[in-house]
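In: Attaching a predicted model along with its sequence, questions to come.
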Amino acid sequence: MNPRLNKLNPYPFEKLRSLLSGVSYKKEQLEPINLSIGEPKHPSPKSIADAIKDNISSISHYPATKGEELLRETIANWIENRYIATKIDPNTQILPVLGSREALFSFTQIVIDNSFRNPVVICPNPFYQIYEGASILAGAEPYYVNLDPENNFSCKWDDVPTEIWDRTQLVFVCSPGNPAGNVINLEEWKKIFELSQKYNFVIASDECYSEIYHDESNPPLGGLQAANILGIKDYNNLVVFSSLSKRSSVPGLRSGFVAGDSKIMNKFLLYRTYNGSAMSPLISAASIAAWSDEKHVHANRQLYNDKIEIFYSKINKYLEVTKPQASFYIWAKTPVSDTEFTKKLYQEESITVLPGSFLAREYLGVNPGNKRIRIALVSSLEECIEAANRIARFVQTYY
């Protein structure tokens, strides 16, 4: 067996199950509300279901590894409409993928070159654990850069020593961020690109929350758009990852795209030819329908905005909370340890949240997730209001 498997850490939800094992609800009359996992619960658009029904016969054909031409063109059109003045070649700079999770993992395997001594992959801290697991299984050392709550939860890039940068082959960034909902601004993008140019590492920009934002006049800046503004030719060393899961409330569809540097994309296509992860024509048809329609995305976004505004207004008096710039997460500080708070909240109010420390690693003597919880506002508006009321009651009662 691959010995690197033994280096993998338990997944956050495995830790959560262990934490809550044997704990029972004290108030049986309360309906349980699970806000721990970022799985969208909004209805998916009818156009996607119709596309699947209308193309059911396509399952009799093998899919193309590169993806269907019409899907790549549809994605290119979406990118150009979403990110002003951003042009991309659907033939050489886009690949459809089976959701961003699959792509983030497999992409790491093509980037890491183990012929160099002790390769490093830099991850934001807290982070999506796929970054860490993919790095370990590729034979690289994960290195964690703490988010700075005093600076919009941006990464403390200046904390990274030169000897680490010298060994860095891949840097993960996540914008809008999970769990803090922060958006990387142009100034920070400029710093990231300059570091990439200096140390020649690849940037993997995870943008799966890009369409869940609160200011319709100011959508989050994306990596391709930032590169275009800053004159980074051909998106050198940049690859972005996007998904329909959050945008269109179809996490089970497993559909997204990867786009960027054509030199890297060509190698990724080669890898995928052997990896067998081509998108079915059926999913491709559904994806074309989804990327072609913005009406359902606006409606989806408004539902999240309503929940965030109401939830924030109800718990802001009781917990220290920063309203997210984007995404559907609330990243709240707790008056006691995050694990103690999570366990007692589950027991007393039948609400499940995720301890922040489960999403992070200790770096420089600090786990930046300590005394924080991630609350995923994916349930109905009514459930989110009920959860906010219970959390407020809980904090008032015990803290």
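Out: Nice, thanks for sending it over. Numbering: from 1, shown residues only.

In: hey, let's count contacts and neighbours off CA atoms from now on
Out: Will do.

In: Not counting sequence-adjacent ones, nearest residue to Ile56?
Out: Nearest non-adjacent residue to Ile56, counting by Cα to Cα, 6 or more residues apart in numbering: Leu282, 6.3 Å away.

In: For Ser106, which residues are in contact?
Out: By Cα atoms under 8 Å, 6 or more residues apart in numbering, Ser106 lies in contact with Ala134.

In: please redo it, this time with the cut-off set to 10 Å
Out: Residues near Ser106 by Cα atoms under 10 Å, 6 or more residues apart in numbering: 100, 134, 138, 268, 271-272, 275, 277.

In: on that earlier part again, what separation is there between the residue nearest to Ile56 and Glu340?
Out: Leu282 sits 46 Å away from Glu340, going by Cα to Cα, to the nearest Å.

In: These two - which one has more neighbours?
Out: Taking other Cα atoms under 10 Å, Leu282 and Glu340 do not tie; Leu282 has more neighbours (20 against 15).

In: Is that one within a helix or a strand, and which one?
Out: For Leu282, the host element (DSSP states H and E) is helix 281-291.

In: After that helix, which helix or strand is next? Please name it.
Out: Following helix 281-291 in sequence order, the next helix or strand is helix 295-315 (DSSP H and E).

In: Mind listing what's buried along that next one?
Out: The neighbour-count check on helix 295-315 (16 or more other Cα atoms under 10 Å) flags 296-298, 300-305, 307-308, 311-312, 314-315 as buried.

In: who wins for most neighbours among the contacts of Ser106?
Out: Comparing the contacts of Ser106 by number of neighbours (other Cα under 10 Å), Ser100 comes first, having 24 neighbours.

In: Might you report the residue contacts of that residue?
Out: Counting by Cα under 10 Å, 6+ apart, Ser100 touches 106, 206-208, 240-245, 254-258.

In: Could you look up the SS state of Pro124?
Out: Of the three states, Pro124 takes strand under DSSP: H, G, I helix; E, B strand; the rest coil.

In: wouldn't it be in contact with Ala360 here?
Out: Yes. Using Cα atoms under 10 Å, Pro124 is in contact with Ala360, at 8.7 Å.

In: Need the residues touching each of those two.
Out: Common contact partners of Pro124 and Ala360 (Cα under 10 Å, 6+ apart): 144, 146.

In: neighbour count winner among those two?
Out: Using other Cα under 10 Å as the criterion, Pro124 and Ala360 rank with Pro124 on top: 26 against 23.

In: so how far is Ile288 from that one?
Out: Taking Cα to Cα, one finds Pro124 at 32 Å from Ile288.

In: before we move on, back to that, and the helix holding Leu282, how far from the chain's centre?
Out: 21 Å (Cα atoms, centre = their mean, to the nearest Å).

In: And here is the other one:
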Amino acid sequence: MNHNLAHLHPYPFAKMATLLADSTPAAAYSEIKLGIGEPKHEPPAFVLDVLQKNLDKLSRYPTTNGTFELRQTIAHWLEKRFFLTHVDANSEVLPVMGTREAIFSFVQAVINHGESKETETETELQNSTDKAPRAPTVVMPNPFYQIYEGAAILAQATPYFVPCTSENGYKGDYRTVPKDVWQQTQLLFVCSPNNPTGSVMTMDDWEALIRLSDQYGFIIASDECYSELYFDKAPVGLLQACAALGRHDFKNCVVFHSLSKRSNLPGLRSGFIAGDASLLKPYLQYRTYQGCAMPIPHQIASIAAWQDEKHVAHNRALYQEKFALWMAELGELLDLRMPEAGFYFWIKAPEKFNGDDEVFVKALYEQANIHALAGRYLSREINGKNPGKGYVRIALVASVEESREAIARIKKMLGK
């Protein structure tokens, strides 16, 4: 077995199961799940109809790079959504079986141990008694989507965590990353809109990272799965920032998108990676050996989903209604902060529960039969500080009616 498997952390939901193992949910209430970021809104019926009508095509092997029609549809969507002049459907777009597996496999494909960058000069290396090269580094936000970390570990790279705190707008201050870390960095993960904090990168933020990428030669991988769940203004994407800077080849920049959150189709396992053609070409070869190809009925259904914006606008409206409801009913009782985008609240645990995220999520389960996620499980403790400790992630994925019920139960918990 790969010895690096021993270094993987338990998944956040496994930690939650351990925390609640000896707890009993409030028997008077039905279960309300607000812990997992799985969309519960109805998927668009027309997409399901298209899928149903094309099931006979399961008799054919799909190609790894998908059909040209799907790639072209995605390219056109990117151009319209992010104000891009041109996206080459043949070289700058690659459909994937959901961004989770694509993020993982992309790390395995791009980490290069043969050309690990060194902080020492060539002369210093020659004179050094320690000839072992330093491991490549993958920089990521903290808290974070755990696939970033797991993929880095299994690629034998070193994760480096940038804390996302109230002091830096919950999106990380990359100016604090030491020079010697950047010199070893081969890949930087950014999640915008961020899971779990809901923060969004600005054009200035992107430009600063692109300049760092040019200086140190690392790849920027932007996880933009929540980009269509916004309130007032559509978030700026990485490729959009590239185009604004005249970087139309998207050098060293890739983005990941999915239909899971945008279109309430998590089970379709449909997404894409787009950007620098020089990165996607070898990655496609890697995927060909990996054997990942989206079934043809899923591809045809995906085309229908990417071509329609009405269901996406309706989806946004439902989330907007729920956020407004929570803010109006609990804004003075809980430390609620409106996210810039996404469907998560990143909440400070109330003082009534000692400001402890584990205590608060246990109370929600035991007193109100509500599932939430302890923030410390989404973060790593670095230099004695865990930026997720004391926070709780609540996903507003349940219906408006369930949201009203959850609010009523929390009010009762808080004695209001």
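Out: All right, it came through fine. Here the structure is a predicted model, which means the values were calculated and not measured.

In: quick one on the thing from earlier: with the second structure superposed, average distance for the helix holding Leu282 of the first structure?
Out: With mean Cα distance after the TM-score superposition for the first structure, helix 281-291 of the first structure departs from the second structure by a mean of 0.6 Å once superposed.

In: whereabouts in the second structure does that helix align?
Out: Using TM-score structural alignment, helix 281-291 of the first structure lines up with residues 296-306 of the second structure.

In: Likewise for stretch 344-352 of the first structure?
Out: Taking TM-score structural alignment, stretch 344-352 of the first structure hits residues 363-371 over in the second structure.

In: starting at the chain centroid, how far to the matching stretch?
Out: The offset between the C-alpha centroid of stretch 363-371 of the second structure and the centroid of the whole chain comes to 26 Å, using Cα atoms, centre = their mean.

In: Please apply the same query to stretch 171-191 of the second structure.
Out: 17 Å.

In: Could you work out the end-to-end span of that stretch for me?
Out: Stretch 171-191 of the second structure: ends 9 Å apart by Cα to Cα.

In: Distance check, the residue of the second structure most remote from its centre against His113 of the second structure.
Out: Centroid-distance maximum for the second structure: Asn127 at 43.3 Å, with Cα atoms, centre = their mean. To His113 of the second structure, Asn127 of the second structure is 21 Å away according to Cα to Cα.

In: now do Cys292 of the second structure
Out: Relative to His113 of the second structure, Cys292 of the second structure is positioned 24 Å away (Cα to Cα).

In: ok, Phe345 of the second structure touching Ala324?
Out: No. Judged on Cα under 10 Å, Phe345 of the second structure makes no contact with Ala324 at a distance of 11.9 Å.

In: can you list residues touching both of those two?
Out: Shared contacts of Phe345 of the second structure and Ala324, defined by Cα under 10 Å, 6+ apart, are found at Met338.

In: Show me the strands in the stretch 101-250 of the second structure, by range?
Out: Counting by DSSP state E, counting those that start in this stretch, the stretch 101-250 of the second structure has strands at residues 137-142, 158-163, 185-191, 219-223.

In: Read off where the third one ends up in the first structure.
Out: Just to be clear, that refers to strand 185-191 of the second structure. Per TM-score structural alignment, the counterpart of strand 185-191 of the second structure in the first structure is residues 168-174.

In: So which of the contacts of Ser106 of the first structure is the closest to Cys174 of the first structure?
Out: Cys174 of the first structure lies nearest to Ser100 out of the contacts of Ser106 of the first structure, by Cα to Cα, at 11.8 Å.

In: Next, the contact list for Glu188 of the first structure, please.
Out: Glu188 of the first structure is in contact with 154-155, 157, 194, 226, counting by Cα under 10 Å, 6+ apart.

In: Aligned to it, what sits in the second structure?
Out: Aligned partner of Glu188 of the first structure by TM-score structural alignment: Asp205.

In: a strand runs through Asn264 of the second structure, doesn't it?
Out: No. Counting by three-state DSSP, Asn264 of the second structure falls outside a strand, being coil.

In: Give the equivalent position in the first structure for it.
Out: In the first structure, Asn264 of the second structure lines up with Ser249, judged by TM-score structural alignment.

In: surely its match meets Tyr209?
Out: No. Using Cα under 10 Å, Ser249 of the first structure makes no contact with Tyr209, being 11.3 Å away.

In: Give me the more crowded residue out of the two.
Out: For Ser249 of the first structure versus Tyr209, neighbours defined as other Cα under 10 Å are more numerous around Tyr209 (23 against 20).

In: Need the counterpart of the more buried one in the second structure.
Out: Using TM-score structural alignment, Tyr209 of the first structure pairs with Tyr226 in the second structure.

In: List the contacts of its match.
Out: Residues in contact with Tyr226 of the second structure (Cα under 10 Å, 6+ apart) are 191-195, 198, 235, 257-262, 341-343.

In: Which among the residues you listed count as buried?
Out: Neighbour-count burial (16+ other Cα under 10 Å) applied to the contacts of Tyr226 of the second structure gives 191-195, 198, 235, 257-262, 341-343.

In: Can you list the residue ranges for helices in the stretch 151-300 of the second structure?
Out: Using DSSP state H, counting those that start in this stretch, the helices found in the stretch 151-300 of the second structure span residues 179-184, 203-216, 238-244, 259-262, 277-290, 296-306.

In: separation between Ser379 of the second structure and Ser302 of the second structure?
Out: From Ser379 of the second structure over to Ser302 of the second structure the distance is 33 Å, taken as Cα to Cα.

In: okay, now Pro339 of the second structure: neighbour count?
Out: So Pro339 of the second structure, with other Cα under 10 Å, has 21 neighbours.

In: what do you get for Ser270 of the second structure?
Out: Applying other Cα under 10 Å, we find 22 residues neighbouring Ser270 of the second structure.

In: Then Asp22 of the second structure?
Out: 7.

In: Could you look up the SS state of it?
Out: Per three-state DSSP, Asp22 of the second structure ends up coil.

In: so what's it up against?
Out: By Cα under 10 Å, 6+ apart, Asp22 of the second structure lies in contact with nothing.

In: Distance check, the counterpart of Arg175 of the second structure in the first structure against Ala140 of the first structure.
Out: Alignment note (TM-score structural alignment): Arg175 of the second structure maps to Asp158 of the first structure. As for Asp158 of the first structure, its distance to Ala140 of the first structure is 21 Å (criterion: Cα to Cα).

In: Who has more neighbours out of the two?
Out: Neighbour count, other Cα under 10 Å: between Asp158 of the first structure and Ala140, Ala140 has more, with 26 against 8.

In: Of the contacts of Tyr226 of the second structure, which ones are shared with the first structure?
Out: Using both residues aligned by TM-score structural alignment, their matches' Cα atoms under 10 Å, the first structure keeps these contacts from the contacts of Tyr226 of the second structure: 191-195, 198, 235, 257-262, 341-343.
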